[in-house]
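Colleague: what follows is a predicted protein model with its sequence.
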Amino acid sequence: MKRLLAVALSLSLVALVSMTAGLRHIPLADYLAALTHYDPTNPAHVTLRTVRLPRLIAGLIAGGALGIAGTVMQAVTRNPLADPGLLGVNAGAAFALLLGTILIGGVGAADVAWLTFPGAALAALAVFTLGGGLGGDAGPVRLTLAGAALNAFLLSLVTAVVLVRQDTLDTMRFWVAGSLSMAAARPLGSMAIAAIAGAAIALLAAPRIEALSLGDALARGLGTRPGAVQAVALIAVTLTTGAAVAVAGPIAFLGLMVPPLARMVAGHDMHRTLIAAALIGAAVLVAADVLGRLILAPGEVRVGVMTALIGGPVFIWVARRLRPGAAT
């Protein structure tokens, strides 16, 4: 419990830095006033309400959601290298965005979420169906292979279409790097509800997911139906990852890096691990966004690039510390 409280405190400090860091110096008194008595003619209020606060909220949503999604994925597939992209969610979102760009034309920042979210959901459903479905045959290997195959197929289609249709290049180039810079234009409320719903489903199913992580045979012996648990886990992963992708685009490494850190903090209790994963994921993503805004100021390094730069060394360090079998 002390470790969880320490992680929560770290997240609070990172969130505070996110609100205060920037090129414009804002007096402390303006922070509370911007929230309680917003004045659209005050530049400080506008900066806080339309730039910094939406970025913070988007970072909390996407980071927490990806932390939970990665933890559920690694437990269900019993693969310490699994992340939400394994289900083809990112590739499905990219393909849906590409189709929308072609069919609709110019896609605004607010439209991205409504295109990527259903694309992510359909891709996850396709992987689960190809992997065996509710029949209980969707074991870790089959899910991994189905996800890798669909991911490669969809990304190859995306690459082929982008090469042919140059008008789609700008949209895909901006989205694929992952960024919180357009957070104010995203439907943050709707995506927060989706992420919270996915997290709630994961927490409710935590004991069965934990049993499934021990192996199908043992899970059946404990009265768990692997196919049903995998379906519930799929719903949780789809809602959380879909919300994250819709808010921030595909964020590299976060869903892969956070679960081992969460297990180091919370042990092997799935409830605590999921809570720790949400807190750590949110803290890491918000911290990466702050670093990306400051490291090349007044320019910006997109948060997807920063998570890859941070995540690579951290994941190697965590992997070297883990005992064999500790990832599951």
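Modeller: Yep, that arrived. On a predicted model such as this, the values are computed, not experimentally measured, just so you know.

Colleague: hey, let's count contacts and neighbours off CA atoms from now on
Modeller: Will do.

Colleague: need the contact list for Arg55.
Modeller: Arg55 sits next to 180-184 when contact means Cα atoms under 8 Å, 6 or more residues apart in numbering.

Colleague: let's see it at 10 Å
Modeller: Neighbouring residues of Arg55 by Cα atoms under 10 Å, 6 or more residues apart in numbering: 18-19, 48-49, 61, 179-184, 188, 247-248, 286, 289-290.

Colleague: what's the spacing between Ile209 and Met73?
Modeller: Distance of Ile209 to Met73, given as Cα to Cα, to the nearest Å: 10 Å.

Colleague: quick check: neighbours shared by these two?
Modeller: Shared contacts of Ile209 and Met73, defined by Cα under 10 Å, 6+ apart, comprise 230, 233.

Colleague: which of the two has more neighbours?
Modeller: More crowded of Ile209 and Met73, by other Cα atoms under 10 Å: Met73, with 30 against 24.

Colleague: test my guess that the more buried one contacts Gly147.
Modeller: No: using Cα atoms under 10 Å, Met73 makes no contact with Gly147, being 11.6 Å away.

Colleague: mind listing the shared neighbours of those two?
Modeller: Counting by Cα under 10 Å, 6+ apart, the residues touching both Met73 and Gly147 are 84-87.

Colleague: here's the one I want to compare it with:
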Amino acid sequence: MAWLFVVICALAAACLLSVGIGTRSVGWAEIAGGLRGHTDTLGHSVVAVRVPRTVMAVLAGAALGLAGAVMQGVTRNPLADPGILGVNAGAAMAVVLGMAWFGMARLEAFLWTAILGAGLAACFVYAVGSLGRGGATPLKLALAGAATSIAASSLTVAVMLPRNDIAGGVRSWQVGGVGGATYDAILPCLPFLAAGLMLCLASARSLNLLALGDEAAAGLGARVDRARAGAALGAVLLCGATTAICGPIGFVGLVVPHLCRLLVGVDHRWLLPFSALTGAILLLCADVLGRVVARPSEMDVGIVTAFVGAPVFIWIVRQRRVRDL
């Protein structure tokens, strides 16, 4: 419970920093005036931009952190992450194909298409990683995910390059970020995020059983295939919806669950909600850092999380024993 209080306080502090710090300096008094609804102040304009951006970062970070914890639980793979396993790349490819070939322009269409692409990519990676001796080992899943991510990204670029009408917007979206967030963009994704959240949290007990191995889980009464499918569906909904509105943001789902295991252990009943809260904190802090280091411009949050996540990924790989891979 002590760690829960600490994490909630850290999330509140990160939200304040996100609202208070930007690419230009604005006093807290002006920001407070904007929050109180004073429409004739600079603070009002700042609040109108930064508050939706903060809400978007909280939702996206929580979704990616939770999805990463679920994916690691479903696959029993410490390297699992929506980016590493190719789920984000599959969602991004589906959206770009929809824009280029079918003229998609509505956010609702982006959401459904991204979720479909994320689901197909997840199924493909798991199927390929399960081939051969030993089944879906962490190494084979990571390699299948990396190959799928590269292939999907290459196809996305190939489709995008001849289309000057969509290339500029797609390039910016592919980096991954929460800049330009609006409530009109946030509201349509809330049902998908809520459904994914409920499915993932409801799978906590099943993930605890799956951690013991499929045979042990079945012996304890778990319906292994159904439990794995339900948890994976929740993760796909979270990843697809987040990618549709923010672009493919990597490494949040990798870093956050490992950090949370150090705080609360491996019980998914605690690990999953903590991963959601910590993911929101990480993405908020990355977004604030991106605004500060590149003033008067800003660095997209996807670049910042890559700088944080890549060393963690290398460290995790180095810690794995050959017999575990």
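Modeller: Good, I have the coordinates. It should be emphasised that the depicted structure is a prediction, and the values quoted were computed from it without experimental measurement.

Colleague: now what about the TM-score between them?
Modeller: After superposition, the two chains reach a TM-score of 0.85 (TM-score structural alignment, normalised by the length of structure 2), with 316 aligned residues with a Cα RMSD of 3.1 Å.

Colleague: for stretch 268-280 of structure 1, buried residues please.
Modeller: 270-280 (16 or more other Cα atoms under 10 Å).

Colleague: and the residue of structure 2 positioned farthest from its centre, how far is that from Ala294 of structure 2?
Modeller: The centre of structure 2 is farthest from one residue, Asp40, which by Cα atoms, centre = their mean lies 36.7 Å away. Counting by Cα to Cα, the separation of Asp40 of structure 2 from Ala294 of structure 2 is 29 Å.

Colleague: Ser153 of structure 2 now?
Modeller: Computed as Cα to Cα, the Ser153 of structure 2 to Ala294 of structure 2 distance reads 27 Å.

Colleague: repeat for Ala105 of structure 2
Modeller: Counting by Cα to Cα, the separation of Ala105 of structure 2 from Ala294 of structure 2 is 31 Å.

Colleague: quick one, which of Ser153 and Ala294 of structure 2 is more surrounded?
Modeller: Per other Cα under 10 Å, whichever of Ser153 of structure 2 and Ala294 has more neighbours is Ser153, with 19 against 12.

Colleague: leaving out sequence neighbours, find the closest residue to the equivalent of the more buried one over in structure 1.
Modeller: With the correspondence set by TM-score structural alignment, Ser153 of structure 2 lines up against Leu155 in structure 1. Leaving aside its sequence neighbours, Leu155 of structure 1 sits nearest to Ala91 (Cα to Cα, 6 or more residues apart in numbering; 5.7 Å).

Colleague: the one you found contacts Val127, correct?
Modeller: No: taking contacts as Cα under 10 Å, Ala91 of structure 1 lies outside contact range of Val127: 11.6 Å.

Colleague: give the residues shared as contacts by those two.
Modeller: Listed as contacting both Ala91 of structure 1 and Val127 by Cα under 10 Å, 6+ apart are 147, 150-151.

Colleague: highest neighbour count among those residues?
Modeller: Ranking these using other Cα under 10 Å puts Gly147 first, with 26 neighbours.

Colleague: quick check: it touching Phe128?
Modeller: Yes: assessed by Cα under 10 Å, Gly147 of structure 1 is found in contact with Phe128 at 8.3 Å.

Colleague: give me the common contacts of the two.
Modeller: The contact sets of Gly147 of structure 1 and Phe128 overlap at Leu87 (Cα under 10 Å, 6+ apart).
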